[in-house]
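Asks: build me a model from this:
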Amino acid sequence: MTLYTANSVAAESSTVGRNARAYAWVVFALMFCLLLSDYMSRQALNALFPILKVQWQLSDTQLGSISGVVPLAVGVLTLPFSLIADRWGRVKSIALMAALWSLATLGCAMASSYHEMLVARIFVGVGEAAYGSVGLAMLMSIFPRKLRSTVAGGFTSAAAFGSVLGVSISGIIATRFGWRFSMALMAILGFALVIIYCFAVTEKRLAHAHPVEAKAMSEHEQVKLTPRALFAGLFPSRSVFCAYLGSALQIFIQGTLFVWLPSYLNRYWGMPVGKAAVAAAGLVLVSGLGQFLCGVVTDRISGDSSLKRWNMAIAYCLMLGILLAIAFRLPPGNLQFALLAPAVLFLASSFGTCSAIIAGATPPGIHGSAFATLTLFNNILGLAAGPFVTGVVADAVGLQGALRWLPLAAVLPLTVYLIGRRCHIAEARRG
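Replies: Prediction:
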């Protein structure tokens, strides 16, 4: 009888464990799809620039502003919204954020002027502001520590796939049914996922999915740091500041190319809007693949050496600048595209190098805040500034002229990386 009871308890425990793991992966799939929807809503408008430029008689500065305002809002609001979500509840916060960015995307579809579109895009950014950090924090609470890298890498990869899908699907649909329908479709997808999420994800179910990790996360969140101590932890040295800044300056180039490539291919290659969107989406996909490969190569070469990570950051940035300089000096054609493809492999290489440098130099207890700070730098100085500044330059010298000057922007992160490497060596000698 005792043996039977023990076996029954063991079998029941095993069943509960399997159910918890299965539920955790269901939540992962929903969170992945929501992040996919997030970036589809964010990037879909970029493929519509040629249409809006003609229909509303917009300047390139205006086009750059309605794209750049989303990452600007994300960068400004990421930290405060993440703090609010941790106190109010992550499950409810995520549902509210997804509903807001979907509603704002529907507002984009209904906009009748530049200013209405700008306001709608601001609210897209407000809705998306803290989703990445809050969503990842929630996933970390229901998966064991041994799967954290897998979960983090898989979850954030949705950004690249969402960018590709958003640009390509939006361009194709816009040419057949009109640009408003393409934006409305992004909104409908978001609303559908919110409904499924609200039925499937609850605080109670999350607590049962992996109670040990959930308890540890809860206890960790109760620890409060003074603003001064938090700032000191986030910026412990000059080299760490250089990692934040260098990453953002390199993302400036990425943000510019992601936004303006469809328009460049349309204007100077003579590609139809749909075809230009698909070609640009292909380059974005290559960039996502490069982000993963650069991370793998950096880990293989660097090991535990932060100095080698600085060396890899410098090498990647140098390759990016050289390949872009050659590509944009060539006339539009297959050879130019053949050089753009390897160039974009290095666009997002800073994620693998700078993130590891920051993680190695900041306390583990505030890594979430450290990566939120990196997101703030990347969004404001990179993703928001890149499209806008390039739009201003394009109004003065033309888009082709602006992109020909873009490789010079690689000099800035390269210089910061060199300074960061020098600071790291000096700090290591003092320490």
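
Asks: when you work out contacts or count neighbours from here on, use the C-alpha atoms and nothing else.
Replies: Fine.

Asks: quick one: contacts of stretch 332-349?
Replies: 250-251, 253-254, 268-269, 283-284, 286-291, 294-295, 313, 316-317, 319-320, 323-324, 326-328, 330 (C-alpha atoms under 8 Å, 6 or more residues apart in numbering).

Asks: tell me which residues in stretch 414-421 are buried?
Replies: Residues of stretch 414-421 classed as buried: L414, V416, Y417, L418, I419, G420, R421 (neighbour count, 16 or more other C-alpha atoms under 10 Å).

Asks: how far away is the third one from G321?
Replies: The span separating Y417 from G321 equals 14 Å under the rule C-alpha to C-alpha, to the nearest Å.

Asks: I'd say N46 and W260 touch.
Replies: Yes: with contacts counted by C-alpha atoms under 8 Å, N46 reaches W260, the gap being 7.4 Å.

Asks: filter the contacts of stretch 332-349 to the buried ones?
Replies: Buried subset of those (neighbour count, 16+ other C-alpha under 10 Å): 250-251, 253-254, 283-284, 286-291, 294-295, 313, 316-317, 319-320, 323-324, 327-328.

Asks: now for the strand or helix carrying S369, which elements pack on it?
Replies: Element membership of S369 [criterion: DSSP states H and E] is helix 367-377. Secondary-structure packing of helix 367-377 (3 or more C-alpha pairs under 8 Å, 6 or more residues apart in numbering; DSSP states H and E): helix 60-88, helix 131-140, helix 227-234, helix 238-268, helix 349-361.

Asks: one more to put side by side:
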Amino acid sequence: MNMHSIPGRSDAEGYLFTRRAAWFAYAMTIALMLMDYIDRQVIVSLFPYMKKEWNLSDAQLGSLVSIVSLTVALGALPVALFADRVSRVRSIAAMAAVWSAATLSCMFTRSYGALLAARGMVGLGEAGYGSVGAALIASHFPNRLRGALLAGFFACASVGSVLGVLLGGVIAAKWGWQAAFGVVGIPGLVLAIAYLLVRDYKTVRLTPVLERATESSTNAARHIIKALTRPRTMLWVCIGGAAQLVVVSAVWAWMPSFLNRMHGVAPDQAAKQAALIVLCGALGSVVWGAVADRAGRRRPAGKLYAMALMSVASLGILAYAFGPGAALGGSTQFLIIAAGSFIMTCTVGPVSAIVIDVVHPAVRATGAAVLALFQNLFGLALGPVLAGALSDTFGLQAALTWTPAFALVAAGAFVLAARTYAADMGRAAEAPTETNHLPLGAARA
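Replies: Okay, here's the model as predicted:
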């Protein structure tokens, strides 16, 4: 779908149908975005209970988080292509039903293998939701509102993560850890049914070139690779963004268990404190995104150098917090970890903007999809399971002390990207724009 030509009629104010229909679609879509990330993150607060009851290793526990990001990464492009060709509303309703039912099914699993499979289905249901939801929102609203509304939509991911960590601990303390899946799964099923009341835009008839490019995931992948292999900045930013997310995902996944094991905090209280750590990271992503933008005003490469510096700073703070900082006492250590969490999300916003800067205007949405693939597959999926494996061998404190070293990989990649950023950005700006667009539905995982 071409973002600049929204299909269907629009009213006098630029809404696709009416103001009421647009805001109803927005409210339903952000509600499902909240449930998406609540269902993803609820499990991390349940680790202490699951480890005690099922005697799971930390690598197994980490895999229960990583499997969701893995299936999201693998399923995002096919799901988005299907939604763009068939129906956004019915696709979103089906996605929400699948991931909510899968979350609910976790309540009834009685073995690690069954729970891992159910979590994989959660990710498969969530694959492509961000991109398809964004496409639907963009179609309903006039241009002047889209930027702010889409920012609010994606911000719900952070809010949902905080709520997931918080709710998991509170529910488990009252009704048991299995009940947590049931409580958070049911609202998603209700919303999935209600989402069918949202009005959809008409599916656009594709040109022959675009028809061939999107008729299968294989063809789409070839089209993507051909369009995105030129800017070297793209590759280094994808690597750097994914490496920094290894740090973020490891800390967020293991904070409740760390507080429970190292400081004897009850699981429900550990979940509440860990939610504060996640909240610090969510706030930091906004603050440091603005700092990076400011650093790149006079010299574009300054944005990447600032990101590299902030990544190294996050390594220093977190390595100290989980290492020598342990001797300072629980409250002081917690504050240092919170400071590290505030800065470790420094790359979340800027990497997306940089990718859009350096790819051809006709495939910007697809470039963002490739970034999302890297972030999920090599960042969010790797962090929890890697930290869990290190914990099994060296202990959780050591694992969380060493995992932030991935920030060095991120910093190095950003420095390399800085060397080509200005040139790649210039070429992208000068590129002809007659090329057909791939669907926006491929934009984000």
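
Asks: and the TM-score between these chains?
Replies: The TM-score (TM-score structural alignment, normalised by the length of structure 1) is 0.89; 407 aligned residues with a C-alpha RMSD of 2.3 Å.

Asks: circling back to that earlier point, so which of the helices and strands packed on helix 367-377 of structure 1 is the most surrounded?
Replies: Highest mean neighbour count of these: helix 238-268, a mean of 24 (counted as mean count of other C-alpha atoms under 10 Å).

Asks: mean shift between that helix and structure 2?
Replies: Averaged over the aligned pairs, helix 238-268 of structure 1 sits 0.6 Å from structure 2 after superposition, using mean C-alpha distance after the TM-score superposition for structure 1.

Asks: which helices and strands does that helix pack with?
Replies: Counting contacts by 3+ C-alpha pairs under 8 Å, 6+ apart, helix 238-268 of structure 1 is packed against helix 49-55, helix 273-302, helix 349-361, helix 367-377, helix 385-397, helix 399-405, helix 411-430.

Asks: tell me how far V170 of structure 2 lies from L104 of structure 2.
Replies: 17 Å.

Asks: same question, W254 of structure 2
Replies: For W254 of structure 2, the distance to L104 of structure 2 - C-alpha to C-alpha - is 23 Å.

Asks: returning to what we had before: so for A409 of structure 1, which of the helices and strands packed on helix 367-377 of structure 1 sits nearest?
Replies: A409 of structure 1 lies closest to helix 238-268 among those, at 7.0 Å (C-alpha to C-alpha).

Asks: secondary structure class for F108 of structure 2?
Replies: coil (DSSP: H, G, I helix; E, B strand; the rest coil).

Asks: which position in structure 1 pairs with it?
Replies: F108 of structure 2 maps onto M110 of structure 1 when the alignment is built from TM-score structural alignment.

Asks: and if you look at I225 of structure 2?
Replies: Aligning on TM-score structural alignment places I225 of structure 2 opposite F231 in structure 1.

Asks: which residues are in contact with that match?
Replies: F231 of structure 1 touches nothing, counting by C-alpha under 8 Å, 6+ apart.

Asks: repeat that for G135 of structure 1.
Replies: By C-alpha under 8 Å, 6+ apart, G135 of structure 1 lies in contact with M31, R90, I94.

Asks: S133 is in contact with F81 of structure 1, correct?
Replies: No: F81 of structure 1 sits out of contact with S133 when judged by C-alpha under 8 Å, with a separation of 9.6 Å.

Asks: and G295 of structure 1, what does it touch?
Replies: Contact partners of G295 of structure 1, counting by C-alpha under 8 Å, 6+ apart, are S349, F351, G352, T353.

Asks: tabulate the helices and strands packed on helix 238-268 of structure 1 in JSON lines, adding columns for distance to H220 of structure 1.
Replies: JSON lines is the format used below for these (distance: least, C-alpha to C-alpha, whole Å):
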{"stretch": "helix 49-55", "distance to H220 of structure 1": "45"}
{"stretch": "helix 273-302", "distance to H220 of structure 1": "28"}
{"stretch": "helix 349-361", "distance to H220 of structure 1": "18"}
{"stretch": "helix 367-377", "distance to H220 of structure 1": "12"}
{"stretch": "helix 385-397", "distance to H220 of structure 1": "35"}
{"stretch": "helix 399-405", "distance to H220 of structure 1": "46"}
{"stretch": "helix 411-430", "distance to H220 of structure 1": "30"}
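
Asks: of all those helices, which one is nearest A200 of structure 1?
Replies: helix 367-377 (25.7 Å).

Asks: distance of T362 of structure 1 from G368 of structure 1?
Replies: 10 Å.

Asks: pick out whichever of the two has more residues nearby.
Replies: T362 (19 against 16; other C-alpha atoms under 10 Å).

Asks: state the distance from the aligned partner of the more buried one in structure 2 to R261 of structure 2.
Replies: Aligning on TM-score structural alignment places T362 of structure 1 opposite V359 in structure 2. As judged by C-alpha to C-alpha, V359 of structure 2 and R261 of structure 2 stand 46 Å apart.

Asks: can you check V79 of structure 2 too?
Replies: Going from V79 of structure 2 to R261 of structure 2 by C-alpha to C-alpha gives 40 Å.

Asks: so what's the residue count around S93 of structure 1?
Replies: S93 of structure 1 is flanked by 22 other residues according to other C-alpha under 10 Å.

Asks: wait, what's in contact with it?
Replies: Taking C-alpha under 8 Å, 6+ apart as the test, what S93 of structure 1 contacts is A85.

Asks: tell me which element it is part of?
Replies: Judged by DSSP H and E, S93 of structure 1 forms part of helix 90-110.

Asks: now that helix, how far from the chain's geometric center?
Replies: A distance of 17 Å separates the centroid of the chain from that of helix 90-110 of structure 1, by C-alpha atoms, centre = their mean, to the nearest Å.
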